[in-house]
Every structure is written in C-alpha cells, then in structure tokens.
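Asker: sequence and predicted structure are below.
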Amino acid sequence: MVRECDNFPQELKDQQAWVCYNIEEVPGRDKPTKVPYNPLSRKKASSKAPITWTTFDKAVEAKNRFKYSGIGYVFSKNGYVGIDIDNCRNKETGELSDIGKRCLELLPTYCEISPSKTGLHFIAKGVLPPKGRKNSETGVEMYEEARFFTVTGDSITGGKFPVNECQDGIEEVHKLFIAKERKPKAPRKTAVKTVLTDDEVIQRAQASSNGEDFKLLYEGKWQDKYSSQSEADLAFAMKLAFWTGRDKDQMDRIFRASGLNREKWSTKHYVDGRTYGEEVLEKACDSTEEVYEALDSRGRIIERGNTYVKIRPDGNSFIISNFVIRPLELIQDNEEAQLRCIIQNDIGQEYKRTFMTVEMSNLQSFKRCLNQNTISLSYTGTEGDLELIKAHVSKQEYPIKQGVRCIGLFKVSDRWAFIDTNGAIDSDGNAVGEIVPMSKSCEIASDILESDVITKEELEQIAKPILEYNEHAKTVTVLCFAAACFVKEKLRKAKIKFPHLIMTGEAGSGKSNTMERVLYPIFSSKSITGAGKMTGFTLLKTAASSNTIPFLMDEYKPSTLDKTRVDALMNFLRDAYDGHAGQRGRPDMSVVLYNLNAPIVLAGEESPMETAIKERSMELLFSKTDLKSLDRLRAFEVIVNSEDILQKLGKTLLLEALKINEKELVAHHKKVFKGLEERLPSRIRHNIAVLMCGELLLEKLAERYGMTIKELFGKEREIFQGNLVYSVKEYLLDGNDHNKSVVDKTFEIFDRMELTSDVHYTFIKNYERIGFDLKLTYDLFTKYVRDHAIVGEVLPYTQFIRQIKHKDYFHSYGTVRFGTEIKKGYIFDLEKMGTSCDIEKLAGKAEMLRVTRKHRQEKQIDIN
C-alpha cells in the first residue's frame, strides 16, 4: 500500500483525517474486524472523535513503525463522500460485475481497489441524499460522516481522475443501488430434514417407479437422453433434491460420488465466488416443489402450488389450505418461542405473521392469527392436520435466534447493545443480529433506531431551550430523568433502584406538553397511555416490555377512578420501583412472571398521596404562572419546532449510554449520594443520585462534541444537582427536608379537628408534652376523614399504635389526667412533634397557655 501512496489524491493527504487500523478478532463478531487506532497515542481511535485522527504522513509512519495492517481516511461531513462496492470484482481476473461497471460510469472520480481486492472504494465531492446508507443485496454503501475507508492507493483509474464533484452520479447510484424499489424475490425453497442416509437415498431412488433414470445418471450415463452434461447435472440434482428433502450438503456428497462428477463441479464460475456445483444445487432446490417424506399413521403434508395437501395413509389426498408458511426465523427464550414467517397464498399474495409456537397447536388461535388483517387465507384442516403442518414447517431451514421479552439495553457477549423491533445496534451503531425481541411482548414501541446522530450545531440549537422553557427545577429534573433512562439497565445490574417521574398540576400548566413535546420525541416513543384506562394486567404487560424507553401515563385523576384501579396502580408503582416481578395466572393454573423494567412517568392533576410512592419518585408541580414569561414561551416554541432534533438527541444519548462504563456510573452515584445533605431521607438522596447519573451522561454527550456541560447548557454540574435538590424539597417534601409519614399526616389532621382539651388531649410538664386518649380520638379521626372526603392513607388503629412507638417524638405510654379523669394515654414531645408535623394550632395553644401561666406566676410574685 505504501509503495502506491503516490496514486492517492493530494487534497485528501493534506487533511488531518487519518488513522491506522488493525485486522482483529472482536468478540461477538462473525469475522475479523478492521479496528481503527490513533497513530499518535496507539490507543483505539473513533471515526466520531477528530482528536484521535492525524496527518497522512504520521499515519503512514506509524503504520510502518508499529506494523499496523494499514491506514484509513475518516469521513466527517466536510464535503467528501465515500462509496463502497462489495463483491463487485473478480480477484483473479479483475473483471467487474455489472454494478461495479455501472458505478464506474456514473462516478468519474478517484476510485481504488479495496484491501480484499474484491471491491471498489470511490471518493467524491458531494452530499448524500436523505434516507438509506447501505443495501446488503447490491453490496453498495455510501457514507459522508462517522466512517473510515481503509485505503490502498491501488487506483483503478490511475491518474485519470482526482477527487471530483459527482453530485449527480452520487444521487443516481443511491437511486439505483440503495434506495431503489426492489421486487420481492420468491423465497428460496428451504430444506426439509430427513432421516435417510446417503445409501438409503440411492437405494430408494433406484427402487422407485423412475429408478432406472436415477441409476443411469448416478453411473454417469447421460448421453442417450440429454443434449449436454450440464442438462444432465441439473436433472440428477433435482432428483437428489426430492429424495434428500432439498438438503444441499447431502446432495453434494451423493453427486460427487456419482459418475457425473467432474472438475467443473468445484470450479468457481461466478464473480461472487460461487462454484458451478453450488449454482446447480441452488437451481435444483428452487425447482423442486415436492420432496420425499415417509408416511406415518396420520398421513403426511406436501406442498403443491402454494397450498398444503394432506396425503392420507390410504393414498388419497385433498387440499387443506390455500397458502404455505415460509419460516424466516425462530425466536426462543427460556419459556416460549415465536416463529416469524411469510404466508404465501395460491394467487401470489404475501403476509407477514408471527406465531407463538403454542398458537400452532390450537386451531382457534392459529386461525385468529392467520386472519388478523385479511380474508384471503383459508385453512380447512383439523387440529391434527395443523400438527402435521407444524412438523412439516419445522423440518425447513431457518435461523434460530435468542429472544428477549422487552426492548432496551442488553449485554450481548461482552458488549452492550440496544434492541427493539426495528433491529439492534452496539455503541458504534453497528448491527447486532444474534438477539431479537419477542415481538408479541413489546407493548412499548420506539423508532429511536431510525433517527440519525445529532450534529454539534443541532445540539447547541436545542440545549438551552430545553432548560429554559419552564422553571429550572422542573426542566433539569425532566432532562436528567430522560438521560438517566438510557442507563437504567446498567444501574439495575448494580442493584440501584430507579425512581418514577410524577408530574402534577392544574390543567394547562405544561405537564402534558412536557410529556408530548420533550419526553415523547427524545425516546421516539409511539404512545402515551391514559392512566385511568390501565388494568392490572395491562400495567404488568406494558411495564415488562421495555427497560429503557419509559412507560408514559397521562391523565391520572384518582378522585374519578374506581378505588380498586387506584390501588392496583399504587401497588404497581411500589413493585416497579422495588424490582418485584408482577404475577399473572393462566387458565391452566400456571403463573406468568412480568419483570417490571420500564422507567415510569405519571402525569395528572393530582399526585399519589401514599408516602411510600412519593419516596420512590421525583415529583414536580407545574403551574400556569411558570409559562407566562416571554423567554420561556420562545424557548418552548423552539422545542415544538425541533422534534426531529430531539429524536436525534435521544439516539445520540443512547449511543453514549451504550459506551459508558458501569463502574463509572456506580462510582458517580455513590459520590453524589454521600455528598447530599444527610438529613434528607436516604431514599430521596438515592433518587437524586440516580438522576445525576443522567447528568453524567449529558457530560459525556458534551465531551463527544468537544464541549463542557457548562459550555453546552450554560450550567455547571453543581447547578444541575442544586436544582434537583430544590425540586425534591419544594415539590416532593412540601418545603421540608423530610417526607411525612402516615402517622405525621394523621397528627396534622388531629390539629385541624378542633379536639377538646382535657377530653381528647391534655398538656403535660409545663406544656412541653402532650398526652392523647387515642382510643377516643382515633374513632373521631376516621369519621372526620370520611365526612370531609380527605384523600390519603388511614391506618387501622392497631397499626397506628404500633407505628407511633417508633417515632422520635413518642415519649411514653402511661397514666395521664384528662380533666377530672385519670386514664392511660400516649405521651409525645411537643417540640419534636412540631419539627415533623404541621401542628400549628396545638403548638400555638400550648405556647399561649405557657405564657399565661408565666404571667400569672409573675403577677403572684408581685402581689407577695
């Protein structure tokens, strides 16, 4: 390569866009991978980080000195486009395929032979058309950023063409070979597994009704019946396809053992490297409609003209369907499997279907899935015939892949990947094919993989508006929560629990806009669900279908909902935070477990009242007054007009989340937790630390584009944390530094009830303590709650008594004088109670009595 560097265009050599590369085995990849390296630091380079690139001369020097496999040029959306054509050149003869020749005609610019010598690399000036960068069928790829070309200098055009402007050619190549509409090919006939050995195939074929033809061909005697040996080769291969069930490996073995075998069979005859024999076997399999299958007592199924025909043991046959099933892949997890397939009917129509394997054993379920959006598919067989079809389909060839029950982040081999129904990618955006979601388990859907990566200019355009459209305590919390969702699964692996986001406020206060205009596009989400419409089962199923894309619920109004539905939602929120699996029984008495993995966002005019839910959440209170500022209205207008940029922001955060180290996340969480005020409840500190992990991801995002978080958002890390602490104190803890328990709230209602002194309560020890006759008072309290429709938890009396004994303001249980009566009462420290509860009336009355008593004592002293 270095000897030929003189052929490489000087204008590309003059750019600081060069890396070295090594061809290495990478865990989880099927073949060796070209891994880029920084020529200066000798550490791995990134096609997205200019700091890891250098000059052409330094790259060549490093390549020679440190024995790298080669050097590469990095595209960075600076006006240059790379077009990579795979498998378009015969390595030995140099002959180009039709695609290679056409691209050479359309692109009069620098072109060189790829390192494998079987492809071409073009470099031209221009920009790429929107949508589509790769077509695996044609072997054409086009890039203008975030990719590098391995260069050889082995120019196919010599000095004829420098790097020229080829915009028209780029668009034409894109139209022809990437974005072109391609008619779907008829699927290749798949193999049907048989149990016949090679010898049994030969014996049965020779003993059949046309066995003499098979015998002559097997012996190589073709001249009397066929005009050429190639014609005889195909005829014999078709007979083998029938008897072997289209098993090409077995067909190849028998053919090579036959008298027809010759040197041509193993000779490469095609540009893509296929041999003559491989092509003959492929044609034979595609031309063979029916294959041999042994009859059993139930009969058997054969295919005829895209229909299933049942052959009964007595030899009679009849059609039982107007379609056949072509399996694409079987997706398995530990409990069940799904078969993705194409249904082809007898008039050429095709339908995509995904069958649970249990649906192929139940006639009613099978028909329901079969006819879900058409009346063009007909099945007239029995449930027993369905079993024969299932056995027939199972013998065909199809990939078996590992399935997962939800979309989101997963560890695949030694790398993290994001998986959803549109595909799977690793941190470099490369496709990951060995693991796929179980499609019938994905209630939460997202198109995040369809988005592009955000540019620096777009990021700077949206960064400040996303913090300025509302009060910072709200916008910082929303943004950090959204970012933290992308690392939720990595935190969960470290047993770190993830808080819910609860947004409350009056109608028109901006909470729904935040959900629809900010969160919805960041996650490229497809649905927001009404909280009042959710049943216990749909809550479980939906929350179990994602571990990254949040479960968005709007319109939470507990006062209008049935109590059982509210209770189900509260139980669900507790279980989801604590990592408990939801359970659902089946008619067969088995139990299905649902792992409640999805981050949860709940919005409504009212917030959950349970203390246990509040401590498991970050809560925000929205108000119309927060939206009146002209600057905030302008910022929100930018957000409304930037949906595509927010989608790109989400995609880019996802890629950063895939890269971030789990240990770094956990250490950051621990550091933030320790640095927060100790008087804040532990669970609240933990929740703030989780959202600060989202802030860490935002820092990584800024670094990706060569900025600090302050340069990007105009706010230091400490400002982010300060706003999170403020939002917790202001909206979750009602201005306090602790969360009020059910007991605390009960005493606050006591204070509102106008209790009678010396009957329900009495002051003790210079009014420093208060004693309650709780048996009498608690009955009055429960009636008061009912009569005044007070929403919140009410503990049974025995539970209330048990819990008050653990409060720091509980003093003792003993004899207390209530007016003229002496009873057993519960005694509390009034000052300590005042720090935990709002008991303004009781505390004020005690202070008034204390002052009055002091005044009397002073007056008595004066008289004496």
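Answerer: Right, received. Where do you want to start?
Asker: from here on, just use CA atoms for contacts and neighbour counts.
Answerer: Will do.
Asker: which SS class is the residue most central in space within the chain?
Answerer: Most central in the chain under CA atoms, centre = their mean is Gly408, positioned 2.6 Å from the mean C-alpha point. Three-state secondary structure (criterion: DSSP: H, G, I helix; E, B strand; the rest coil) places Gly408 in strand.
Asker: can you pull out the helices in the stretch 651-800 of the chain?
Answerer: In chain order, the stretch 651-800 of the chain shows helices spanning 662-675, 682-704, 709-713, 717-727, 742-752, 774-787, 797-804, with DSSP state H, counting those that start in this stretch as the criterion.
Asker: same list, the ones you listed, but as CSV with distance to Arg65 and mean neighbour count please.
Answerer: Putting the helices of the stretch 651-800 of the chain into CSV (distance: least, CA to CA, whole Å; neighbours: other CA atoms under 10 Å) gives the following:
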stretch, distance to Arg65, mean neighbour count
helix 662-675, 35, 16
helix 682-704, 30, 23
helix 709-713, 38, 18
helix 717-727, 43, 18
helix 742-752, 72, 18
helix 774-787, 82, 14
helix 797-804, 74, 13
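Asker: right, and the ones you listed - which one's nearest Ala543?
Answerer: Judged by CA to CA, the one of the helices of the stretch 651-800 of the chain that comes nearest to Ala543 is helix 682-704, at 19.5 Å.
Asker: contacts for the closest one?
Answerer: 49, 477, 479-487, 498-499, 615-618, 652-653, 656-657, 660, 665, 668-670, 672-673, 676-677, 708-709, 712, 717, 720-721, 724-725, 728 (CA atoms under 8 Å, 6 or more residues apart in numbering).
Asker: here comes the other one, which I'd like you to weigh against the first:
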Amino acid sequence: MKSSRIILVDKQQEGIKLILKSSSGEIFERTGEVSVFHDVKTFKNFLGSMDITFKGGLQDLTNLKIWINNYFTFNIEEIHDGIKFINKNNTLMLVTNNGAICSNGIDTTIKSVAGVDININNLEFITALNMKELFQHLFNFTSKEKVLCILGTVVNNLCIVQSKNLKIKGHHLLIVGESGSGKSTILKSIIGAILNYPDEEIKSIGLITNFALIKTISQGNYPVLFDEYKPTLLDKYKNEKLSEIFRNSYDRATVSRGNKNLDNRNFVLNRPIILAGEESYKNSETALMERSCIVYLSKQERTKEQEFSMSWLQKNEILLNNLGVSLINTILNLNVCEYNHLRETLKQNFISLKDRVLNTAINIATGIEVLNILLKNLGLNEIKNYTDLITKNIKLEILEERENSLSQVEQMLILYNQLIEDARAENVNEVIKIKDSNIYIKTSEMINQISEFNKKIGADIIILKLKDFKKQAKKSNYIIDTKYLHFDTDSGRKTIRYDLYDSKKLQKLNLNSIAPKDVLEIVDLNDTMPF
C-alpha cells in the first residue's frame, strides 16, 4: 500500500490517495476526502472493487486511518478543481491533470481533477521557421478584422490571473454565421487547436442543463468552448437562464447552490466563454452585446484564398498546438505590471470607444500584443497597425455604426418607427402629434401597440413595461417633459396627456416616420392650445 495526503484547494478540505494492490496482483488507485474513514459503508463504496474488501468494523477503520497516517502519508499533493492558471509563491503556473506547468518545468505535486484534459506536457514550443509559415495562413482564414478579434480574445483569455489581479472584466467571444460559413470549423480547428482543447469537450450549449453549465464554467479558469448556440430553438426559461449566466460570468460572479446536507456550495464563474452558433443573442440584449466581441461569418464573403488557408491550418494542427503551448509559456513569464502597461499603452488607440466596448477592444489588442511578445522572442516581425481594424469590427457588429450600443428604449422606438413604415401601427395621427417642431407621443398607446405586435408576431428585442420605459426614457433625455394637450371634438373639448420627446435625439436615430426631418404641423392640433 502507498498513500498521499491531498489538499483539495477549491473545497478547502483534506483528502487521501491510496494505491492498493489486490490479492490477484492488480493495482488500484483511489482518491477521496478523509471523511471516507468516518463510516464503514462509505469506505467500502470508496474502495469500489470486487478485488478489494474491508471486513472490519468502525474501530478497525479508525485504526487503519491512524496506521496509514503514521506510516504511509509522506507525500502531500495539491488538487484543484479544473484546469486553471494560479499564482503560487510568486510563480505563475498552469495546473493540468498531469501537473502544474511552470516556466522552469512541471510540478507533479500540484494537479487538477475534472474539467478538460488539455494534455500539453509533451508538446514542443513553436520554432521561428514554423511560426513564419503558420502566420501566412493564420491571418488569412477570414477577413483581417475578424481574425484579430478571434485571436486577440483567445490569447487574452489565457491572461486570466493578470486580468483578475487588475479587476479587469473578460468579454465573451460569439462567432455567428449561417450553416456552412465555417464557424464550427474555426471553433474546433483554430481556437480549439491553439487551446489544445479536445473536440469531444466542445458541448452543444442548448443540450447542457443550467446547473451543469454553472458547474462547467466554475471548474478552473481555462477558456470553455460551446457550439450550436441557437436561442430561437430554446424556450423562454432556457434563454433567460443563459442570459443570466452570461451576464454574471462577465463579472466573475459567485453562484450558491444548496446540497442534500443543507450546506451551500459556491461556484465562481471564472472561465472565459467562447460561443459559436447561427444566431446572435436573443432580443439583441444590450447587456450581452456590450459584454461580448461578436464576429459574423458568411459563405458569400469567403474567398478561395481563405478556404485554402483554412484547409492548410486543418492539416497542420500540430503547429497550432505548438503555438498554444508557446503562448502559455509567454503568459507564465508575463507579470501583472507588464500586462497592465500593455493595456495602458493601448488605451489611447481607442478614443472613439468607451465603457464596456472599450474594455473589449483593449482586451483584444492586449492579446495581440502578447502574441507580439512571442514573435519578438522568436526574432520575427511584430503585428502592427491593427487597432483600427478591431474598432471597425466592434462598431459594425456591436454598436451598429453608432457611438454607443442601442438601449432598450432606443430599440423600442426604432421598432415602433418600423411598425409605422410597414403600416402595422394604428391611429398614428392620434399617437404622435407635432407642433412648432416639437414632437409629442402618447407613450402608453405606443407601448400598447408594440406589446400587441410582440404577442402576435414576436419582437427581436426586450419589451419594457410602460413604467420602466418612461423612467429610462426620461433618464436618457428622450422624454423631456409631459404636457396636457387640448383637442376640440364633436363631443366637446378633451384634454389628453402626451410626453414631449427630444426631436433631435429621435432624428439622430433616423426615426423618419416618428420625427421627419422636415417636421410639419399636424392640422388637427389646435394652434391655441396652452403649453
């Protein structure tokens, strides 16, 4: 018999590993918590073999524990839950199932259990000659701005310890494209190959349960890959839970779950998320759009040169594996101060962005700069003049060529404008009134018509209730006042409440049916009405 004492870091518990030899000569290795010695039935379940039997009682089991502790538990192993980067004794390392990889070797006393098995111990670092050949195709499997966003995100995801120390949020990567556009190929053959991520570990996110998803994202801090993201095929509850998990994962939030012993277990959503699917986020949810880098792919945009490069990369997967190992080694030698300096230097290149999308752009660019460190170490030319391409993709896919991403209020106003243009809106002349270049909208009726459209057809946005819409519209200065307008009708004079909207902000959204640029006076609005 051999044994080792185990420290279960994430559970903050002590464990034991026993290596046992049966009467038939077969070797068994069993690992568990020290509590297996507290009960005979639990210990028998721990052994779990026909060849190994324990015939004693509780007192015998206690004596066995003392005997093992006195004579056999010399080694101490540190076990982590999932593949993760850690900083231990001022040394950055990547803990895998086969040991902790450091810049100066492998520490086999620190290992991980569960999670993906990336198995990179036997891989070689990439050479300058191979890197030069690889780069001819690595930046040509799709358009340059998309390649930069994909690679920059993947590399920066590996800088999880540095970014967490600086309290920097890590964005999600969403690759969207029609069937046959190459999104799954990129996920498996490019991203998966660089991360040395097993194909069988890339799960369909629609088939995984909510708890299993939370558990998966909390096992370590190595990137996690999901495919087949199709929100329109998922029910409302599933989409709501995915949205909640994605939002909380961006903030690395902690999720608590109770167990049968009435104890709470905390799951920290640490793993960066990379998604691929045929659709973007349900309802174009602003909170998720701003927390992501989105890359759209199309079969029509793909050139023969890009197809050739993709085919070459698939045939030379080992070079991508070696690149991934080299990047990990580069990151293990990158301290927090150096990482922060890279970010601060890059920030000045994104003056047209702000808030979360600015953070996303800096994350991507920092990943490219880490790649540049590797290139410099290999004596190769660095990647330059790329920040404008990153900005281009973010503005196109997230901001939709606007200064900021659309709020829920703006999305609803745009939808109502579309209803008017499609002749789906009713009694528009009663809902919208224009006087002296001022635009008045009966907000309650506008919301009613939008909600009715959503019930019949289904909208691609989140529909706010009247109270929430008006509160948000006022805070964003779309609604600047509330007025009571007077009208003469056949049954007498009526007073109706309207909201006064900022016509310039409406026109800036190109809402030509709500706020035409050549704003005219509506004839049925009395000239003498008091304001």
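Answerer: Arrived safely. In this text, all values refer to a predicted model and were calculated from it rather than measured experimentally.
Asker: and the TM-score between these chains?
Answerer: Here the superposed chains carry a TM-score of 0.89, computed using TM-score structural alignment, normalised by the length of structure 2; 508 aligned residues with a CA RMSD of 2.4 Å.
Asker: map Ile351 of structure 2 across to structure 1 for me.
Answerer: Using TM-score structural alignment as the criterion, Ile351 of structure 2 maps onto Glu677 of structure 1.
Asker: its match: neighbouring residues, count only.
Answerer: If you count neighbours by other CA atoms under 10 Å, Glu677 of structure 1 ends up with 12.
Asker: how close does the nearest residue to it once chain neighbours are set aside get to Leu12 of structure 1?
Answerer: The spatial neighbour of Glu677 of structure 1 that comes closest, neighbours along the chain excluded (CA to CA, 6 or more residues apart in numbering), is Arg685 at 8.0 Å. In this structure, Arg685 of structure 1 lies at 53 Å from Leu12 of structure 1, with CA to CA, to the nearest Å as the measure.
Asker: the residue nearest to the centre of structure 1 -> structure 2?
Answerer: With TM-score structural alignment as the criterion, Gly408 of structure 1 matches Lys84.
Asker: distance of its match relative to Lys455 of structure 2?
Answerer: In this structure, Lys84 of structure 2 lies at 45 Å from Lys455 of structure 2, with CA to CA as the measure.
Asker: one more: Lys435 of structure 2?
Answerer: With the distance defined as CA to CA, Lys435 of structure 2 ends up 33 Å from Lys455 of structure 2.
Asker: check Lys169 of structure 2 too.
Answerer: For Lys169 of structure 2, the distance to Lys455 of structure 2 equals 36 Å [CA to CA].
Asker: ok, Ile364 of structure 2 next?
Answerer: Computed as CA to CA, the Ile364 of structure 2 to Lys455 of structure 2 distance reads 40 Å.
Asker: just Ser35 of structure 2 next, same as before
Answerer: Noted for Ser35 of structure 2: a distance of 55 Å to Lys455 of structure 2, by CA to CA.
Asker: can you check Ile120 of structure 2 too?
Answerer: From Ile120 of structure 2 over to Lys455 of structure 2 (counting by CA to CA), the distance is 52 Å.
Asker: what range in structure 1 does stretch 312-321 of structure 2 sit on?
Answerer: Using TM-score structural alignment, stretch 312-321 of structure 2 pairs with 638-647 in structure 1.
Asker: list the buried ones in that stretch?
Answerer: Of the residues in stretch 638-647 of structure 1, those buried under the neighbour-count criterion (16 or more other CA atoms under 10 Å) are 638-639, 642-647.
Asker: what about Lys167 of structure 2, how many residues close to it?
Answerer: Every residue meeting other CA under 10 Å relative to Lys167 of structure 2 is counted, giving 11.
Asker: what does Ala276 of structure 2 give?
Answerer: Look at Ala276 of structure 2: counted by other CA under 10 Å, it has 27 neighbours.
Asker: isn't there a strand covering it?
Answerer: Yes - with three-state DSSP as the criterion, Ala276 of structure 2 is assigned to a strand.
Asker: what do we get in structure 1 for it?
Answerer: Residue-level alignment of Ala276 of structure 2 against structure 1, with TM-score structural alignment as criterion, gives Ala603.
Asker: host element of Leu339 of structure 1?
Answerer: The secondary structure element spanning Leu339 of structure 1 is strand 337-345 (assigned by DSSP states H and E).
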